[in-house]
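Colleague: How does the following fold in three dimensions:
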Amino acid sequence: MSEEILINVTPRETRVALVENGMLQEVQVERASRRGYVGNIYKGKVSRVMPGMQAAFVEVGLERAAFLHASDIVRLPAPLIGDNGDAAPAPTPPIGELVRDGQEIVVQVVKDPIGTKGARLTTHLSIPSRHLVLLPYSKVLGVSVRIEDEAERARLKETLVELLGETRFGYIVRTNAEGESREALAEDVDYLGRLWTAVQRDIETAKVGRCIYEDLNLPLRALRDLMRPSIEKVRVDSRETYERASRFAQQFMPELAERVEHYPGERPIFDLNGVEDEIQKALRKEVPLKSGGYLIVDQTEAMTTIDVNTGAFLGSRNLEETVFRTNLEAAQAAARQLRLRNLGGIIIIDFIDMTDAEHQRQVLRQLQKSMARDPAKATVYDMSPLGLVEMTRKRTTESLERQLCEPCPACSGRGSLKTAETVTYEIFREITRAVRQFEAKQLLVLAAPKVVNRILEEDSAAVAELEEFIGKTIRFQAEEHYSQEQYDVVVL
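Modeller: So this is what the prediction gives:
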């Protein structure tokens, strides 16, 4: 498999694209005015304890107070931890026993502010490096579940135990560590140890609202999290960012450092492999399939729905075979779209109904297989009798659409507008209401050209009847800058 990372840098915005076999799989955006907060560690102050919610609001210097649930607060002695870092179920004490109003507390952001919600916090601090994650308030030694080879898991854990000796900190071995040498892990242990010492020093002296630790910027974060032996090239179109990335790679991944290149081409880097076009397509609802079918992706506050349609695909055998082939392709396309658009939370995929149980199992397996390549944690549930598949995907940042777009001012994000006919009848009702409330010699209606044209052409007889009914003259004036639903009735 051919993989490539493209990094596009402008003064106010940085974008990273992961391309597999010439097809865009993932895009990340970071703007100077709105950098993400996930991973940042702050000294905060509890502003309000909410016993009914088992949570507290914490001021950490962000626009809105952040949310800290009782289950995300470190308790000593800590609950038992399993081999993969999963805590054994334990009753959570009342929030009032864990924190109090006005208390200073060190917290880490695990989810960015999304919509009207503040950031989500935890006191279970974690600091990642290339191959490891340091858990300073835990004693767990775990290995990523994505490393499936049992012999390799055992080797990595034994190596880590040797390196740590009497160290009391917890560590998680990341997927990137698979096949890495003892020396590579030793470098990460040393780096994280020095970094945590510096963080502890800042915790002692920092004032409330100050950021104690900030995660790497997007280009370096992309190298840390996405760089692996299968990545053939990392192309960076900024000389300054390239030099920084090259130094970072030399320090933390010297065996891959030569794959980081400066891209001096005149053609914009995101025009390679049609990345720019793919980003624009990812902002549309409809996703065409090669077979002629298509997906409709609809993101709402509560969940994301994906509807599968056969479209123009007729197949060569029978209806069941056509539906099966379309659903198989849709399963792959849906998994790619979820990652590309960074959609999370509850997701429902409405596959076309299949009567063959084996076809249903194969489509579900295809979806699970396609989702396995996604770095975000996802859970896929069985297909319902209606052909619906419920799934969840972990979300820590806003979706691509929410980052790049805003609600349409004409429809306020509804995705539809009232017809000119509907607005016409609203105007007629408003005229009747205005005449009853105010003394008037005549009335002036300001509305969008399409609405005014309809009134003067198709509803001219209705206007004449209305003028006779109210005993007043009505004038209509088209306003180019009015949206289709906007109008004003002025009493003269």
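
Colleague: make it CA atoms for all contacts and neighbour counts henceforth
Modeller: Fine.

Colleague: Leaving out the residues flanking it, which one is nearest to the most centrally placed residue in the chain?
Modeller: Among the residues of the chain, S399 comes closest to the average C-alpha position under Cα atoms, centre = their mean, at 3.4 Å. Leaving aside its sequence neighbours, S399 sits nearest to N342 (Cα to Cα, 6 or more residues apart in numbering; 4.8 Å).

Colleague: so where do the helices sit in the chain?
Modeller: 95-98, 150-164, 182-205, 218-226, 239-252, 275-281, 319-341, 357-371, 400-404, 420-437, 449-457, 460-470 (DSSP state H).

Colleague: Run through the residues that contact L319.
Modeller: Not one residue lies near L319 by Cα atoms under 8 Å, 6 or more residues apart in numbering.

Colleague: Compute the distance between it and E20, please.
Modeller: Plainly put, L319 is 33 Å away from E20 if you go by Cα to Cα, to the nearest Å.

Colleague: just L444 next, same as before
Modeller: Distance of L444 to E20, given as Cα to Cα: 60 Å.

Colleague: do the same with A312
Modeller: Using Cα to Cα, A312 is found at 28 Å from E20.

Colleague: What of P288?
Modeller: The gap separating P288 from E20 is 19 Å, by Cα to Cα.

Colleague: and if you look at V275?
Modeller: The gap separating V275 from E20 is 11 Å, by Cα to Cα.

Colleague: Which of these two has more residues huddled nearby?
Modeller: V275 (21 against 17; other Cα atoms under 10 Å).

Colleague: how many neighbours does T167 have?
Modeller: The number of residues packed near T167 is 10, by other Cα under 10 Å.

Colleague: Make sure L141 is actually in contact with Y171.
Modeller: Yes. Here L141 reaches Y171: they are 5.0 Å apart, a contact under Cα atoms under 8 Å.

Colleague: want to put them side by side, so please do this one too:
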Amino acid sequence: MSEEILINVTPRETRVAVVENGMPQEVHIERASRRGYVGNIYRGRVQRVMPGMQAAFIEIGLERAAFLHASDILRPPPALSEDGEPPAPAPPPPIAELVREGQEITVQVAKDPIGSKGARLTTQLSIPSRYLVLLPYSRVIGVSARIEDETERQRLKTVMGELMAPTGMGCIVRTNAEGQAAAALGEDVDYLLRAWEAIGVDGGNSRAGQRIYEDLPLPLRTVRDLLRSEIDKVRVDSLETFERMRAFARQFTPELADRLEHYSGDTPIFDLYGVEDEIQRAMRKEVPLKSGGHLVIDQTEAMTTVDVNTGSFLGQRNLEETVYRTNLEAAQAVARQLRLRNLGGIVIIDFIDMIDADHRRQVLRTLEKALTRDHARTNVHDFSPLGLIEMTRKRTTESLERQLCEPCPACAGRGQQKTAETVTYEIFREITRAVRQFDASQLMVLASPKVVARVLEEESAAVAELEEFLGKTIRFQADDQYAQEQYDVVLL
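Modeller: Next up, the predicted model:
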């Protein structure tokens, strides 16, 4: 499989695309005016304690107060039982016993503000590097579940146990660490310890609302998090950014530094690989399938729903075979769209109903296999009695659509607008209401051209009846500045 990373840099925006076999799979965007906060560490002040929610709101200098749940507050590890085994996890104590209003506390952003929700915080601080994630307040040595070879997992645990023992801290071994020598892991440990020492110094001198530690900018995070041995090339269209990334890679991943190259072609790099077109398509609800079927994706505040339709696909054998083939293709398309659109939280997939139980198992297996390449953690459940698949995908940042779009001013984000007929009858009711409240000899209605055209052509008889009933003259004037749902009734 061919896999490349493309980086497009402009003065106020950086975009990163992961391309597999010529098809864009992920898009990451960072704007200078609105950088993400995940991973940043702040000195915060407890603004309000909410016992009913087992949470507190923390002021960390952002637009909205951030949210800290009791389960995300670091507590002393429980004592081992008599047989040396750790006890079962206990529920957190009441939030009022953990924090109090006005208290200053060091916190880290776990999730960016999303929609109307503030950032999600934790006091269980962690600092990532190329191969590791440092856990300063823990002694646990964990290994990524993506490293499946048991011998390698045991080797990494042994190596990291020896490296971390003098520090009294714990760590998580990332997927990139697979096959790495102890010396390379030791360099990462040294880097993390230096970073933690700097945070400790800064944290002691910081005031509430001040940022203590900021994660790397997107291009350098790309080198740290996405550059792996499977990546063939990382192409950057900015010479300055390329040089920064190459210097960073030579320091932390020298064996992969030669995979970076500067792109200086005349065609914009995202146009060359079709990424721009793919981003535009990701703004649409409907996703066509090669078979002739299509997906309909709806993102709401509570969840994302995906509906699978056969469309024009008729198949070659029978209905069950047609449905099965469409669902197999849809399962792979859904996994790709979740990554491309960065859709997180609860996802409900409504595949076309299948009678054959083996077909359902194959579709579920295909979906799970397609999701294994997703960097975000996913959890997929079996078909429900209604034939739906419920799954979750870890969400830390806004979806691609919500980063690039805003609610439509005409429909206020409903995705629908009232018909000209509906607005016409609303205007008639408003005229009646206005005449009963105020005295006027005539009225003027300002509305969109489409609504006025309907009133004067199809509803002219109704207007005449209304004028006779009210004993008033009513004039209509079209104005291009009015959206279809907007109108004004003016008393003259």
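
Colleague: before we move on, the earlier item: more crowded one of L141 and Y171 of the first structure?
Modeller: Between L141 of the first structure and Y171, Y171 has the larger neighbour count (other Cα under 10 Å), namely 26 against 21.

Colleague: just how off-centre is stretch 10-20 of the second structure within its chain?
Modeller: 16 Å (Cα atoms, centre = their mean, to the nearest Å).

Colleague: same check, this time on stretch 409-426 of the second structure
Modeller: Offset of stretch 409-426 of the second structure from its chain centre (Cα atoms, centre = their mean): 29 Å.

Colleague: ok, now stretch 316-331 of the second structure?
Modeller: On Cα atoms, centre = their mean, the centre of stretch 316-331 of the second structure falls 30 Å from that of its chain.

Colleague: counterpart of P385 of the first structure in the second structure?
Modeller: Residue pairing (TM-score structural alignment): P385 of the first structure is matched to P385 of the second structure.

Colleague: Can you report how many residues lie near its match?
Modeller: Neighbour number of P385 of the second structure under other Cα under 10 Å is 7.

Colleague: Distance-wise, check it relative to D353 of the second structure.
Modeller: 11 Å.

Colleague: again with G200 of the second structure
Modeller: Distance from G200 of the second structure to D353 of the second structure, by Cα to Cα: 57 Å.

Colleague: and if you look at E465 of the second structure?
Modeller: From E465 of the second structure across to D353 of the second structure, the span is 53 Å (Cα to Cα).

Colleague: More neighbours: which of the two?
Modeller: D353 (15 against 12).

Colleague: G387 is in contact with the more buried one, correct?
Modeller: Yes. Contact status for D353 of the second structure versus G387: in contact at 6.4 Å, counting by Cα under 8 Å.

Colleague: what's near enough to touch the closest residue to I114 of the second structure other than its chain neighbours?
Modeller: Leaving out its chain neighbours, the residue that sits closest to I114 of the second structure by Cα to Cα, 6+ apart is E398, at 5.7 Å. Counting by Cα under 8 Å, 6+ apart, E398 of the second structure touches D112, P113, I114, G115, N342.

Colleague: need the contact list for V275 of the first structure.
Modeller: Contacts of V275 of the first structure were listed using Cα under 8 Å, 6+ apart, and they are A17, M23, L24.

Colleague: Now check the second structure for the residue matching R48 of the first structure.
Modeller: R48 of the first structure maps onto R48 in the second structure, by TM-score structural alignment.

Colleague: repeat for E3 of the first structure
Modeller: Checking with TM-score structural alignment, E3 of the first structure has E3 as its match.

Colleague: gap between its match and R75 of the second structure?
Modeller: Taking Cα to Cα, one finds E3 of the second structure at 42 Å from R75 of the second structure.

Colleague: More neighbours: which of these two?
Modeller: E3 (17 against 14).

Colleague: pretty sure that one is touching E230, no?
Modeller: Yes. Contact status for E3 of the second structure versus E230: in contact at 6.9 Å, counting by Cα under 8 Å.

Colleague: Count the residues that sit near G413 of the first structure.
Modeller: Neighbour tally, G413 of the first structure, other Cα under 10 Å: 11.

Colleague: Excluding residues flanking it in the chain, which one is nearest it?
Modeller: Per Cα to Cα, 6+ apart, closest to G413 of the first structure is P407, 4.4 Å.

Colleague: Counterpart of the one you found over in the second structure?
Modeller: Using TM-score structural alignment, P407 of the first structure sits opposite P407 in the second structure.

Colleague: number of nearby residues for its match?
Modeller: P407 of the second structure has 11 nearby residues by other Cα under 10 Å.

Colleague: Could you do F324 of the first structure as well?
Modeller: 22.

Colleague: Mind jotting down where the strands sit in the stretch 1-150 of the second structure?
Modeller: 3-10, 13-20, 23-31, 41-50, 55-59, 66-69, 104-111, 120-122, 127-128, 132-135, 141-143 (DSSP state E, counting those that start in this stretch).

Colleague: so which of the ones you listed comes closest to T253 of the second structure?
Modeller: strand 132-135 (13.0 Å; Cα to Cα).

Colleague: Name the surrounding residues that touch that closest one.
Modeller: Contacts of strand 132-135 of the second structure (Cα under 8 Å, 6+ apart): 124-128, 169-174, 177, 185, 188-189, 192.
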